[in-house]
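*Asks:* pasting a predicted model and its sequence here:
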Amino acid sequence: MRASVQEIVFDCADPAALVRFWAELLGGEPVDRSGDWSYVDPPGFVRLAFQRVPEGKSVKNRVHLDLEVADLERAAEGALPLGAARVGDLVTDEQGSFQVMRDPGGNEFCFVSG
C-alpha cells in the first residue's frame, strides 16, 4: 500500500488566526471552513489545515516544517511582525544554517539555508 500526503494538520486554539499567519508566510488564500477548521493551499506545497482543539500546546513539536529561504535574517525579521518569535540563536554547521521560530500558536518551524 502506498499513500500520499493530502494535508498537514495543526491542532490549535484559533484556526482563523493561524491560517492567516501561514498564508502570509507561504502564500495562498486562507479559507475558514468553519469556526473550528481553516486551511490554506500554499503554491507548490501541500495544504496546511488548522483545527480547533480544547487543550493548549504544552511541549515541543514532534514534527516541524523546515522552510528554505535565501536570506535567514531577512526571513526571520519578516516573520516577526506576523506574530512569529525566534527560538534561540542562528545555528550554523557543515550542512548550512537554520533559525528556529515559533508561529503565533507556539508551533516550532525553521528557516533553513545552505
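*Replies:* Perfect, thanks for sending it.

*Asks:* could you use CA atoms for every contact and neighbour count after this?
*Replies:* OK.

*Asks:* by contact count, what packs against the lengthiest strand in the chain?
*Replies:* If you go by DSSP state E, the chain has its longest strand at strand 85-93. Contact here means 3 or more C-alpha pairs under 8 Å, 6 or more residues apart in numbering; DSSP states H and E; on that basis strand 85-93 packs against strand 96-102.

*Asks:* structure B:
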Amino acid sequence: MRARLHQIVVDSRDPGTLVRFWAALLGGEPVDRGRGWSHVEPPGFARLAFQPVPGDKAGKNRLHLDIAVEDVAAAAAGAVRLGAAPAGAPVTDDQGSFQTMYDPEGNEFCFVGP
C-alpha cells in the first residue's frame, strides 16, 4: 500500500489565530472548521491543520517545516511583522543559509535559502 500525505496537523491553543499567521506567511485562505479546528491550503504545499489543545507548547518540536526563500533575512523580517520571533542568529554553512524561527505559539520552523 502506498500512502500520501493528506495534511500536517499542529496542536494549538488558538487555531483561528495561528491559521491566520500561516496563511499570511505561505498564502491561501484560512478556514475555521467545527470543534475549534482551522486549516489553510497554501499553494504548492500540504494542508496545514490546527487542532485545539489545552495548554501551551512544552519542549522542542520533534518535527519542523523548512520553508525555501530567496532572501532569508527579508523572510525573517516579514515573519516578525506577522508575529513570529527569531530563534538565535542566522546560520550559513556549506549547504546555504537558514534562520530558525518561532511562530506565535512557539512552534519552530526555518527559512532556508541558497
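*Replies:* Sure, I can see it. Computed from a prediction, not measured in an experiment: that's the story for all the values here.

*Asks:* picking that back up, and the longest strand of structure 1, how far from structure 2 on average?
*Replies:* Taken against structure 2, strand 85-93 of structure 1 registers an average deviation of 0.4 Å after superposition, with mean C-alpha distance after the TM-score superposition for structure 1.

*Asks:* list of residues touching that strand?
*Replies:* 76, 79-80, 97-104 (C-alpha atoms under 8 Å, 6 or more residues apart in numbering).

*Asks:* the same query, at a cut-off of 6 Å, please.
*Replies:* With contact meaning C-alpha atoms under 6 Å, 6 or more residues apart in numbering, strand 85-93 of structure 1 is reached by 97-102.

*Asks:* for stretch 106-114 of structure 2, same thing?
*Replies:* Residues contacting stretch 106-114 of structure 2 (C-alpha under 6 Å, 6+ apart): 64-70, 72, 96-102.

*Asks:* let me know the closest of those to G27 of structure 2.
*Replies:* I67 (12.6 Å; C-alpha to C-alpha).

*Asks:* what helix or strand is that closest one on?
*Replies:* strand 65-68 (DSSP states H and E).

*Asks:* again with A73 of structure 2
*Replies:* helix 72-82.

*Asks:* how much does that helix stray from structure 1?
*Replies:* Using mean C-alpha distance after the TM-score superposition for structure 1, the mean distance for helix 72-82 of structure 2 is 0.6 Å.

*Asks:* what's the angle from that helix to strand 96-102?
*Replies:* Helix 72-82 of structure 2 and strand 96-102 are oriented at 10 degrees to each other (axes from the mean of the first three to the mean of the last three C-alpha atoms, to 10 degrees).
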